[in-house]
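Colleague: sequence and computational prediction follow.
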Amino acid sequence: MSVDPSDRRSLRLQPRPSATPVREAVERVSRRMDTAFRWVNLEILGNTDGFLHAHVWPRFEWEPIDLVSKPVRLYPHDGWTDEQFALGPQHDALRQAIGDELDGLRSAN
């Protein structure tokens, strides 16, 4: 089905895959890997792209108190651009664990 991206109502009414398995996998892995895990925030967006998409944000006790209850996009700009936070090999185990959780959730259904 082709939909005009400017037609937001049509975009909202299209069937879309659930973000629930991804949220569940991120929550399980985050809880196992960091005892300071709090919860997972889901942001379902489609404001600038012609499709809906979700951001999955695990939240932790070690986050600054003035930011942990707010949207992640409000973090200082440095956190988004500093090389020390860039995706790299240090995240391989995390990515593998989330993928394994997703595989397990899929096979359970």
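Modeller: Cool, the structure landed.
Colleague: rest of the way, CA atoms for contacts and neighbours
Modeller: Will do.
Colleague: check the secondary structure at the residue nearest in space to the middle of the chain for me.
Modeller: A centroid search over the chain (Cα atoms, centre = their mean) returns residue 56, at 1.3 Å, as the residue closest to the centre. Under the three-state scheme (DSSP: H, G, I helix; E, B strand; the rest coil), residue 56 adopts strand.
Colleague: show me the contacts for the residue nearest to it when sequence neighbours are not counted.
Modeller: Of all residues beyond its chain neighbours, the one nearest residue 56 is residue 42 (4.9 Å), with distances taken as Cα to Cα, 6 or more residues apart in numbering. With contacts defined as Cα atoms under 8 Å, 6 or more residues apart in numbering, residue 42 is in contact with 23, 54-57.
Colleague: ok, structure two:
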Amino acid sequence: MSGADSWRADRVGAARRGDNPTVIAKLRSGFVAMGDTQFLPGYCVLIADADEVDHLTDLPRPQRQQFLTDLGLLGEALMAACPACDPAFSRLNYEILGNQWRHLHGHVFPRYTWEPVEVRDGPVWWYPQQRWSDPADALGGDHDRLVEAITRELSRVLAEAYH
């Protein structure tokens, strides 16, 4: 792992230090990060800002409720930002898996009508494995406009919800 990518080894610590370049916002329960891959533009992850939390049920009920609320607020921001950037936006998929990375995090995947029919109506995991690591789909400068829109909508949503 190169020095530029060393934040990947400790995403939570890097987010807390301000060293995780994918983080776009801090919410009450965690950090909103853009997904490393953007073949579904706007894909975000809510990373719990809690130590040694693997499962949602590892959180005390008030923190668990806050995490789920924040996941919904992230979705609300994406529901406003994604169609403004791509009119083919159709819906959001929410998932809390934790199978590969054993730290509580929630995925929010925008879905689009332009997706191939064989994967459009199923879970995002139906996409071929190479889509998850294709450099052409990596988060980068091509996504600046969408990242700005998501960040702006998150600020608006959080101001309303956290007043």
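Modeller: Thanks, I have it. All values reported here derive from a predicted model rather than from experimental measurement.
Colleague: quick one on the thing from earlier: can I get the contacts of residue 42 of structure 1 in CSV with distance to residue 98 of structure 1?
Modeller: Formatted as CSV, these follow (distance: Cα to Cα, whole Å):
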residue, distance to residue 98 of structure 1
23, 10
54, 16
55, 15
56, 12
57, 13
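Colleague: of these - the most surrounded one?
Modeller: residue 23 (21 neighbours; other Cα atoms under 10 Å).
Colleague: ok, back up a step: wait, the residue nearest to the centre of structure 1 sits on residue 43?
Modeller: Yes: counting by Cα atoms under 8 Å, residue 43 is a contact partner of residue 56 of structure 1 at 6.7 Å.
Colleague: what are the ranges of the helices in structure 2?
Modeller: 11-17, 61-85, 117-120, 144-162 (DSSP state H).
Colleague: JSON lines for those helices, including distance to residue 126 of structure 2?
Modeller: Putting the helices of structure 2 into JSON lines (distance: least, Cα to Cα, whole Å) gives the following:
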{"stretch": "helix 11-17", "distance to residue 126 of structure 2": "26"}
{"stretch": "helix 61-85", "distance to residue 126 of structure 2": "21"}
{"stretch": "helix 117-120", "distance to residue 126 of structure 2": "6"}
{"stretch": "helix 144-162", "distance to residue 126 of structure 2": "24"}
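Colleague: nearest to residue 30 of structure 2, out of these?
Modeller: Among the helices of structure 2, helix 61-85 comes nearest to residue 30 of structure 2, with 7.4 Å by Cα to Cα.
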